[in-house]
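Undergrad: this one's sequence-less:
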């Protein structure tokens, strides 16, 4: 029986991937100007970035238990297998909400083939893990094998990123006030990564130009076999810099352009990272 992959909107994949690989999606919520919007359904990331540039502070909230209950119940009743690959539990309560509903559903439908993976990933790092799982599902690989490989893929996914303004991460409680102030004052660009599902600062780099070069260096140190994997780049409404990073990867590691996916950071994650964010995702050694 066909296995369905469920993702949430924090994976920052474009709609055509959902359609091509029959991926189900649950949207998180963005609050802007006293209105609620479903991420990637009712609002585009560009709207969020423009609002932030004008001084507005969008807020976000996790997917609700009711959203999960509806979709989990429909699959359990139909006896169809469903694998939900969740946004890092260290960055959102979405995964926890899903796990609570999972327990409830399995009490009522003990035979339900329903599984949740806390990916500890975010943005296109999560997106790449979701895509690999969906490709496996299309090849009729068994449910248990997909779960096992997906957990391994998630654990090996590197997130290397920088932000244009630390103030946004400070507002979202992701960095200290002192770090945000000093960074802005000295034109310091932080390089961060995701470790154990959390955002962890790696180093501080002065000036934008040096950041891209340093991202390539970190990529070379941590990863390998780049020609045989899909590499992800996501950006906070800064396509030219994302394309520049893509060219550097192609030149340095002899990666084909078609093996690099470039997406805009979605509304939910973008509301915390801000315009000018640039992130790089690849499988490590």
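TA: Yes, it's here. This is a predicted model, so every value here is computed, not measured. Numbering: from 1, shown residues only.

Undergrad: drop to CA atoms for contacts and neighbour counts, all remaining ones
TA: OK.

Undergrad: which residue ranges of this protein form helices?
TA: 15-20, 45-53, 65-78, 94-108, 123-138, 143-155, 166-171, 177-185, 208-222, 239-253, 267-273 (DSSP state H).

Undergrad: could you single out the most deeply buried of the ones you listed?
TA: helix 267-273 (a mean of 27; mean count of other CA atoms under 10 Å).

Undergrad: need the residues that contact that one.
TA: 9-10, 28-30, 39-40, 43-46, 48-49, 52, 57-60, 123, 163, 166, 168-169, 171-172, 236, 277 (CA atoms under 8 Å, 6 or more residues apart in numbering).

Undergrad: ok, stretch 69-87 next?
TA: 1-8, 10-11, 94-95, 101-102, 105, 109, 112-122, 126, 130, 143, 147.

Undergrad: what about it, start to end distance?
TA: Using CA to CA, to the nearest Å, the end-to-end distance of stretch 69-87 comes out at 17 Å.

Undergrad: ok now it, how far from the chain's centre?
TA: 21 Å (CA atoms, centre = their mean, to the nearest Å).

Undergrad: which residues touch the residue positioned nearest the centre of the chain?
TA: The chain has residue 123 as the residue nearest its centroid, 1.6 Å off, counting by CA atoms, centre = their mean. With contacts defined as CA under 8 Å, 6+ apart, residue 123 is in contact with 10-12, 234, 265-266, 269.

Undergrad: farthest pair in those residues?
TA: With CA to CA as the measure, no two of the contacts of residue 123 lie farther apart than 10 and 234, at 11.9 Å.

Undergrad: out of those two, which sits in the more crowded spot?
TA: residue 10 (30 against 25; other CA atoms under 10 Å).

Undergrad: what's the closest non-adjacent residue to the more buried one?
TA: residue 123 (5.4 Å; CA to CA, 6 or more residues apart in numbering).

Undergrad: surely residue 116 and residue 99 touch.
TA: Yes: at 7.1 Å, residue 116 and residue 99 qualify as touching, with contact defined as CA atoms under 8 Å.

Undergrad: what does stretch 127-139 contact?
TA: 2-5, 7, 11-13, 17, 21-23, 85, 143, 146, 150, 153-154, 157, 230-232.

Undergrad: let's bring in a second one:
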């Protein structure tokens, strides 16, 4: 069976991975001062400038027709089934749009609510594509994908909760509002929502804590797992992100992806954010 894989732009997948694995990305939309653009690599600097200016920024999910066009194109290209994996439904209505479109798709679509965001979603899409290329049937691809996502983690150092608060994506992290300005909140995605993990006094200590927790993840795997995919994600924090990636690569002896966050995610977490996504491999 030929299986196509679709995701959305919040997965922050680098172009080379999208191209290598034939993954279709359906973009969300970003609005800055009433000007709307689709979320792709070309608007990153535009959003960074808007964040520096403290401009009014909002985002919106793709319309169902955008997903339907992607599903129709996949079917026309020979796909007999589609796996469509997206950011947490508690953070966006993107999954709902995908599910609506799936009802009209010319081939069956398995819509997966990842319960996470960023490269956790991106790695999941890559894993699904690899499993499909290995000849697994769609039910096996979906089962393995859901198992990986259940063992995944996503943690973030943000310098301010203001953007998350404005966008309504703050979840349990609202408990940190009003904390001392010197405190750097370390957040994680828990049960599909942004939640507080720890409060650290400095950004340096927060990054060290991200490293420590990621190393723990890589060494405390479920019985079915064998190794992990790791990505360091950031917005306007390239030096620190590259340093963290090198430290993690040395500590766990694996390649670590470094990628810029998509414009949609960046607009909600703010400048200087660094995140780490971990997705376990499945032992074959």
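TA: Ah, there it is. Values in this document were obtained by computation on a predicted structure and should not be read as measured data.

Undergrad: what residue of the second structure matches up with the residue nearest to residue 10 of the first structure?
TA: Residue pairing (TM-score structural alignment): residue 123 of the first structure is matched to residue 118 of the second structure.

Undergrad: and stretch 19-30 of the second structure, end to end?
TA: 23 Å.

Undergrad: that one aligns to what range in the first structure?
TA: Against the first structure, stretch 19-30 of the second structure falls on residues 19-30 (TM-score structural alignment).

Undergrad: and the gap between residue 270 of the second structure and residue 264 of the second structure?
TA: For residue 270 of the second structure relative to residue 264 of the second structure (CA to CA), the value is 10 Å.

Undergrad: again but with residue 109 of the second structure, I slipped
TA: To residue 264 of the second structure, residue 109 of the second structure is 25 Å away according to CA to CA.

Undergrad: can you say which of the contacts of stretch 127-139 of the first structure are buried?
TA: 3-5, 7, 11-13, 21-23, 85, 143, 146, 150, 153-154, 157, 230-232 (16 or more other CA atoms under 10 Å).

Undergrad: what comes into contact with stretch 159-175 of the first structure?
TA: Contacts of stretch 159-175 of the first structure (CA under 8 Å, 6+ apart): 121, 125, 176-177, 179-181, 183-184, 189-194, 199, 211, 215, 271-282.

Undergrad: the closest residue to residue 225 of the second structure other than its chain neighbours: what's it in contact with?
TA: In space, and not counting its chain neighbours, residue 225 of the second structure is closest to residue 282: 4.5 Å by CA to CA, 6+ apart. Taking CA under 8 Å, 6+ apart as the criterion, residue 282 of the second structure is in contact with 144, 148, 224-227.

Undergrad: a markdown table for those residues, including distance to residue 67 of the second structure?
TA: Shown next, in a markdown table, are the contacts of residue 282 of the second structure (distance: CA to CA, whole Å):
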| residue | distance to residue 67 of the second structure |
| --- | --- |
| 144 | 23 |
| 148 | 24 |
| 224 | 33 |
| 225 | 32 |
| 226 | 33 |
| 227 | 32 |
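
Undergrad: quick check, nearest of those to residue 35 of the second structure?
TA: Nearest to residue 35 of the second structure among the contacts of residue 282 of the second structure, with distances taken as CA to CA, is residue 148, at 37.7 Å.

Undergrad: nearest residue to the closest one in space, please, no chain neighbours.
TA: Looking at residue 148 of the second structure with CA to CA, 6+ apart, the closest residue is residue 280, at 5.7 Å.

Undergrad: from residue 278 of the first structure, how far off is the closest residue to residue 92 of the first structure other than its chain neighbours?
TA: Closest residue in space to residue 92 of the first structure, ignoring its immediate chain neighbours: residue 62 at 6.3 Å, by CA to CA, 6+ apart. Distance from residue 62 of the first structure to residue 278 of the first structure, counting by CA to CA: 23 Å.

Undergrad: which one of those two is surrounded by more residues?
TA: Set residue 62 of the first structure next to residue 278 and count neighbours by other CA under 10 Å: residue 278 wins out with 27 against 20.

Undergrad: just tell me what the more buried one corresponds to in the second structure.
TA: By TM-score structural alignment, residue 278 of the first structure lines up with residue 274.

Undergrad: check whether that match really touches residue 233, as I assumed.
TA: Yes: using CA under 8 Å, residue 274 of the second structure makes contact with residue 233 at a distance of 5.7 Å.

Undergrad: now the common contact residues for those two.
TA: Common neighbours of residue 274 of the second structure and residue 233 (CA under 8 Å, 6+ apart) are residue 241.

Undergrad: which one is the counterpart of residue 261 of the first structure in the second structure nearest to, not counting chain neighbours?
TA: Mapped onto the second structure by TM-score structural alignment, residue 261 of the first structure lines up with residue 257. Ranked by CA to CA, 6+ apart and with sequence neighbours excluded, the top spatial neighbour of residue 257 of the second structure is residue 231, at 4.5 Å.

Undergrad: now swap in residue 33 of the first structure and tell me
TA: residue 58 (7.7 Å).

Undergrad: number of nearby residues for that neighbour?
TA: So residue 58 of the first structure, with other CA under 10 Å, has 21 neighbours.

Undergrad: measure it to residue 203 of the first structure for me?
TA: 27 Å.

Undergrad: again with residue 60 of the first structure
TA: With CA to CA as the criterion, residue 60 of the first structure and residue 203 of the first structure are 27 Å apart.

Undergrad: who's more crowded, the two?
TA: Between residue 60 of the first structure and residue 203, counted using other CA under 10 Å, residue 60 has the larger neighbour count: 22 against 12.

Undergrad: so what corresponds to the more buried one in the second structure?
TA: Match for residue 60 of the first structure (TM-score structural alignment): residue 59.

Undergrad: how about its match: what's its closest non-neighbour residue?
TA: residue 30 (4.4 Å).

Undergrad: now do the contacts for residue 39 of the first structure.
TA: Contacts of residue 39 of the first structure (CA under 8 Å, 6+ apart): 9, 27-30, 266-268.

Undergrad: if you could redo that for residue 255 of the first structure, that was the one I meant.
TA: By CA under 8 Å, 6+ apart, the contact set of residue 255 of the first structure is 226-227, 249.

Undergrad: what does residue 64 of the second structure give?
TA: 97-98, 100-101.

Undergrad: export the residues you listed to a markdown table and tack on distance to residue 252 of the second structure?
TA: As requested, the contacts of residue 64 of the second structure are exported to a markdown table (distance: CA to CA, whole Å):
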| residue | distance to residue 252 of the second structure |
| --- | --- |
| 97 | 38 |
| 98 | 36 |
| 100 | 41 |
| 101 | 41 |
